[in-house]
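> Need a 3D model of the sequence below.
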Amino acid sequence: MSVIKRTRESFPALSNVLDDFFSRELYNWGLSNFSSGGSTMPAVNIKETADNFEVEMAAPGMNKEDFKVQLDGNTLSISAEQEYRNESNGNYTRKEFSYQAFQRTIMLPKDVVDEDKINARYENGLLRLTIPKREEVKKKGPRNISID
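Next up is the predicted model:
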């Protein structure tokens, strides 16, 4: 009788399925939008400076026309829809199309944002929003007080 050592390489298909499940599905379940294309919710970075809030969203492969950005009170909503169709004429044995949509909602501090000066731009797969603060809520530097 000989001893057979089984390694991960002995069952590559099963190993890949388990690796994919444990590395992606288990740890990123909150980012999944449950699409069959395996897409995820775009990642967002938010930075606060003395004058602005800066929001960056990674959404490669989209066009600026796909996005809808709204501010309602202190609620910022960023949504997008993209539909891709592989059109072909005549008889086809396979036709594929996909649809991707998402919405992210971010709560900003109440009564802080200067709504009229918000700037948004999309380039190289990155949506960037600059949301200025109102003048009266900006942090002011230290002030010297004279003593009488």
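> contacts, neighbours, all on C-alpha from now
Noted.
> spatially speaking, which residue is in the middle of the protein?
Geometric centre of the chain, nearest residue: Pro42, 2.1 Å, by CA atoms, centre = their mean.
> I figured that one was touching Met57, is that so?
Yes: under the criterion of CA atoms under 8 Å, Pro42 makes contact with Met57 at 6.4 Å.
> Start and end of stretch 112-131, how far apart?
10 Å (CA to CA, to the nearest Å).
> And it, what's buried?
Val112, Val113, Glu115, Tyr122, Leu126, Leu127, Arg128, Leu129, Thr130, Ile131 (16 or more other CA atoms under 10 Å).
> Next, count neighbours for the nearest residue to the second one once chain neighbours are set aside.
Spatial nearest neighbour of Val113, chain neighbours left out: Lys133 (4.5 Å); criterion: CA to CA, 6 or more residues apart in numbering. Around Lys133 sit 23 other residues, with neighbours defined as other CA atoms under 10 Å.
> Repeat that for Asp72.
9.
> Distance of it relative to Gln103?
14 Å.
> What segments of the protein are strands?
44-48, 52-58, 67-72, 75-85, 97-107, 119-123, 126-132 (DSSP state E).
> quick one, which of these is nearest to Asn16?
strand 97-107 (25.0 Å; CA to CA).
> buried sites along the closest one?
Ala101.
> And this one, please, so the two structures can be compared:
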Amino acid sequence: MVITHRDSLRDVIALQNRLNALFSERANGKQNDTAEKPASFVPAVDIFENEQKIVLQLEAPGLKQEDFDIQLENDTLTVRGERKLSAEAKEEDFRRIERRYGSFARSFSIPVTVNQESVKASYDAGVLSIELGKRPEAKPKQIKVN
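Prediction:
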């Protein structure tokens, strides 16, 4: 008698992945399509803060300044854009597509310490930088002891 060891967790995960793929294909109206499609484009973001401002840097190579839509409303900063395939080549002409394309929207909650009138955006070398200046009352103040 041969004893075989089965990893039931691995089997459940494999089944879940197969079911997800099946439902995804059905939802998109595609069946038996084995070509890999890249996932939608979502730019990576770095956020840092100092005493004067909060800075968001979105990595979005291949876009132009006019491709971005930046809105600040009710303490929510929303950045939208779209990276399109080159007009020179059709999707069916590609042998492999690894870069990500499509529309994106990223939203960020902005603290009340931000002065909404002092927001600046710049785009250089594929990085969109958004600077959110802080209100004067939010900046740290040195107090001397007498």
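> Dump the strands of structure 1 to JSON lines, plus distance to Lys140 of structure 1.
As requested, those are exported to JSON lines (distance: least, CA to CA, whole Å):
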{"stretch": "strand 44-48", "distance to Lys140 of structure 1": "15"}
{"stretch": "strand 52-58", "distance to Lys140 of structure 1": "13"}
{"stretch": "strand 67-72", "distance to Lys140 of structure 1": "26"}
{"stretch": "strand 75-85", "distance to Lys140 of structure 1": "25"}
{"stretch": "strand 97-107", "distance to Lys140 of structure 1": "24"}
{"stretch": "strand 119-123", "distance to Lys140 of structure 1": "23"}
{"stretch": "strand 126-132", "distance to Lys140 of structure 1": "15"}
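> right, so of these, which gets closest to Arg143 of structure 1?
Of the strands of structure 1, nearest to Arg143 of structure 1 by CA to CA is strand 52-58, at 21.5 Å.
> what residues does that closest one touch?
42-48, 125-133 (CA atoms under 8 Å, 6 or more residues apart in numbering).
> let's see 6 Å
Outside of strand 52-58 of structure 1, the residues within contact range by CA atoms under 6 Å, 6 or more residues apart in numbering are 42-47, 126-133.
> What angle do strand 44-48 and it make with each other?
Put simply, strand 52-58 of structure 1 runs at 170 degrees to strand 44-48, going by axes from the mean of the first three to the mean of the last three CA atoms, to 10 degrees.
> Now Leu58 of structure 2: closest residue in space that isn't a chain neighbour?
According to CA to CA, 6+ apart, the nearest residue to Leu58 of structure 2 is Val45 (4.4 Å).
> Kindly state which residue of structure 1 is aligned to that neighbour.
Counting by TM-score structural alignment, Val45 of structure 2 lines up with Val44 in structure 1.
> Quick check: its match vs Ala59 of structure 1, distance?
When Val44 of structure 1 is compared with Ala59 of structure 1 (using CA to CA), they lie 9 Å apart.
> what does Asp72 of structure 1 give?
23 Å.
> how many neighbours does the residue nearest to Glu48 of structure 1 when sequence neighbours are not counted have?
Distance criterion CA to CA, 6+ apart; nearest residue to Glu48 of structure 1, sequence neighbours excluded, is Glu54 at 6.3 Å. Neighbours of Glu54 of structure 1 under the rule other CA under 10 Å: 17.
> Let me see the contact set for Ala101 of structure 1.
Ala80, Glu81.
> For Leu14 of structure 1, see how far away it is.
Taking CA to CA, one finds Ala101 of structure 1 at 31 Å from Leu14 of structure 1.
> now do Glu48 of structure 1
45 Å.
> Kindly report the same for Ala43 of structure 1.
30 Å.
> Arg128 of structure 1 now?
The value you get for Arg128 of structure 1 to Leu14 of structure 1, if CA to CA is used, is 41 Å.
> if we can go back for a sec, how about the residue nearest to Val113 of structure 1, what's its match in structure 2?
Using TM-score structural alignment, Lys133 of structure 1 sits opposite Lys134 in structure 2.
> My read is that its match contacts Val114, right?
Yes: with contacts counted by CA atoms under 6 Å, Lys134 of structure 2 reaches Val114, the gap being 4.3 Å.
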